[in-house]
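Chemist: everything below, folded, please.
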Amino acid sequence: MTTSPLSRTESFVRIIAAYVVALVVGVAWLWWGPAAAWLWLDALIANVLATLVVFVASRLHHNSSFYDAYWSVVPPLLMLFWWLESPAGLGEPRLWLVATVVVFWAVRLTGNWAYTFPGLHHEDWRYPMLRERAGRWELLVDLVAIHLVPTLLVFGATLPVYVAVVRTDRDLGWLDLIALLVGIGSVILSLVADTQMHRFVRVREPGQVMDRGLWGWSRHPNYLGEIGFWFSLALFGLAASPADAWWIFAGAVAMLVLFLTASIPMMEQRSLERRPGYQDVVNRVPRLMLRPPRRATG
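Modeler: As a prediction, this is how the structure comes out:
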């Protein structure tokens, strides 16, 4: 006897329920677990435990896309925990700027996920590909590569927020303004790029490729906005603690490397295989940074 696929609403309910359980587990650790020597380590342990809950839900539903929204849900929660534990409380001006950028980004990215997610009958095409390549190690790859590594990457890139929370002895300055403008501008860039792509998908012909609007100036403007957001957090951390400049950009650089070496190449290869006309876009449109496209030759 076969069961019918879950509806979109049922899928959302199950994902939200899993995330609530994950949040409860994380908060329970922070409340009752042994305190670590550093506040950031407490948050990391709670984050990993919550990720394990989402991983279990993914395995139970045979769908690793259970994890997709976790990417954008966790940074605001980390920020809130650190903020509540901050000696400066809610009165620190820099934290309000950081919160503005983080919440704007989280709402935009989570909203885009919710808008495009059809339900748990669908799974991101990259996940089964990774599991199939892993063979008998597929469970380990699912746990580590699909769940834990992204959690650690996001946590590392969010650490400048922790610095901004705990280092409150420096007044706002010009670097904070730059960080705010970079952060808001980057989120707007991703928002506009995604909106343009959604409109294109609704009317495109079979095999047609997107080279309009921002997508005519960059093959991945949404990724460029995502990268810019993480660098804006690093700038906030630098503004709060210049002495930490030696490591403060590590998380943002790791995100940049992830997009350049994994996300973009995988998307490009898939587009080339599915849409022959995409090669023309590759020849004319920059890979990541925005600039006018080259003229077609021949």
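Chemist: contacts and neighbour counts: CA atoms only from here.
Modeler: OK.
Chemist: residue ranges of the helices in the chain, please?
Modeler: Counting by DSSP state H, the chain has helices at residues 8-32, 39-60, 70-85, 93-116, 126-134, 138-141, 149-166, 174-203, 221-240, 250-258, 264-274, 278-284.
Chemist: could you also give me the structure for this next sequence, so I can compare it with the first?
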Amino acid sequence: MGRNLKNAAIAFLVPLPSILFYLSFLNHYYDSAILDTDSNIWTWCYHHPLLLLNALLFLNVTLLFWVVGLIQCSHWMIDLYWTVIPLMLVHYYASHPWGECNWWRSRVVIFLTWLWSVRLSHNYFRRENWQWGARQDWRFTNMSLSYGNHWWWISFFTVYFSQQLLLITLSLPFYAIHSVNKPLSMMDLVATVLCSSGILIAYFADTQLHNFVTRNNNLKYVGKPIVPVLDKGLWYYSRHPNYFGEQLWWWGLALYAWNIGYGWTLVGAIGNTLCLAYVTKLVEERMLRQKNRTEAYTKYQKTTSIWVPWFKVFDPSGVRNKNA
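Modeler: Got it, this is the predicted structure:
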């Protein structure tokens, strides 16, 4: 209980420097008639929203989170904050006085981002048995074993700096949406449907995965064999429907930006898809290394779409996978 409360307190306190600095900037802006006449840090913050955001993320997340992770010997916090940083970023762009936007488009995107964040945060805490910082991502643990004594500095780049780059590029549609005031169009409706579908698909896929893991843990507890592969519900049609839903969400956001003339912001969705492709490879390799799952998962791979939900196919022997 003590460790859980300590980690909860850390999670709430660590982002305060950037939040307080930004609120101070807004206070100075609204107290000043014209910032352009002042050559000071607040003027710079007004004219350079992207640079300001990068600076805040670098100092308060990349650097400070890394230091906290080294002290605690666990990089759990970046996994938790992935669920809320995009929400903070959309409010940053929406409140920054430099930009302009279509009010309805902005509010719809903010509302959807809240849904996405609540969904992902709920899944994080449900997976961690409602504890703060109980463990770090298994990939970080594997990397720490691989890099040994060099992990302390390598973790800065692999865990934090690389994720800042991904967060910044993924959030570029938020910047685009709050940089131009263009009327709503049918493409906004399509983007809204994509984002909403992504959130729903990811929620149901994660819930089905959670129930599957819980059931297997109960089977282990009573000494019974586990079910080797989840192939029910959405997982019947896709090996990674949760990743598919997550991609729909980010591609839907990119469509909002593309529709208003900011097609270059697609770079974030493209980068995220490439990252998820690599993560998918790691997850599947991990499944195949587990002897009690190797045979069943190999058959599952042969008959089931990797991302996009689709109908089952026949394996090379002409016999449908028994798990289907």
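Chemist: quick one: TM-score?
Modeler: The TM-score (TM-score structural alignment, normalised by the length of the first structure) is 0.88; 285 aligned residues with a C-alpha RMSD of 2.1 Å.
Chemist: sorry, back to before: go through the helices of the first structure and pick out the most buried.
Modeler: helix 221-240 (a mean of 26; mean count of other C-alpha atoms under 10 Å).
Chemist: mind putting the helices of the first structure into JSON lines with distance to residue 297 of the first structure?
Modeler: Shown next, in JSON lines, are the helices of the first structure (distance: least, C-alpha to C-alpha, whole Å):
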{"stretch": "helix 8-32", "distance to residue 297 of the first structure": "45"}
{"stretch": "helix 39-60", "distance to residue 297 of the first structure": "47"}
{"stretch": "helix 70-85", "distance to residue 297 of the first structure": "41"}
{"stretch": "helix 93-116", "distance to residue 297 of the first structure": "36"}
{"stretch": "helix 126-134", "distance to residue 297 of the first structure": "33"}
{"stretch": "helix 138-141", "distance to residue 297 of the first structure": "43"}
{"stretch": "helix 149-166", "distance to residue 297 of the first structure": "40"}
{"stretch": "helix 174-203", "distance to residue 297 of the first structure": "25"}
{"stretch": "helix 221-240", "distance to residue 297 of the first structure": "24"}
{"stretch": "helix 250-258", "distance to residue 297 of the first structure": "31"}
{"stretch": "helix 264-274", "distance to residue 297 of the first structure": "19"}
{"stretch": "helix 278-284", "distance to residue 297 of the first structure": "9"}
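Chemist: to residue 296 of the first structure, which of those helices lies closest?
Modeler: Nearest to residue 296 of the first structure among the helices of the first structure is helix 278-284; the distance by C-alpha to C-alpha comes to 6.4 Å.
Chemist: about what we covered before: how about the helices of the first structure, which one is nearest residue 210 of the first structure?
Modeler: Short answer: helix 174-203, nearest of the helices of the first structure by C-alpha to C-alpha, at 7.1 Å.
Chemist: which other helices and strands contact the closest one?
Modeler: With contacts defined as 3 or more C-alpha pairs under 8 Å, 6 or more residues apart in numbering; DSSP states H and E, the packing partners of helix 174-203 of the first structure are helix 93-116, helix 221-240.
Chemist: now the ones you listed in JSON lines, with distance to residue 37 of the first structure?
Modeler: JSON lines is the format used below for those (distance: least, C-alpha to C-alpha, whole Å):
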{"stretch": "helix 93-116", "distance to residue 37 of the first structure": "23"}
{"stretch": "helix 221-240", "distance to residue 37 of the first structure": "21"}
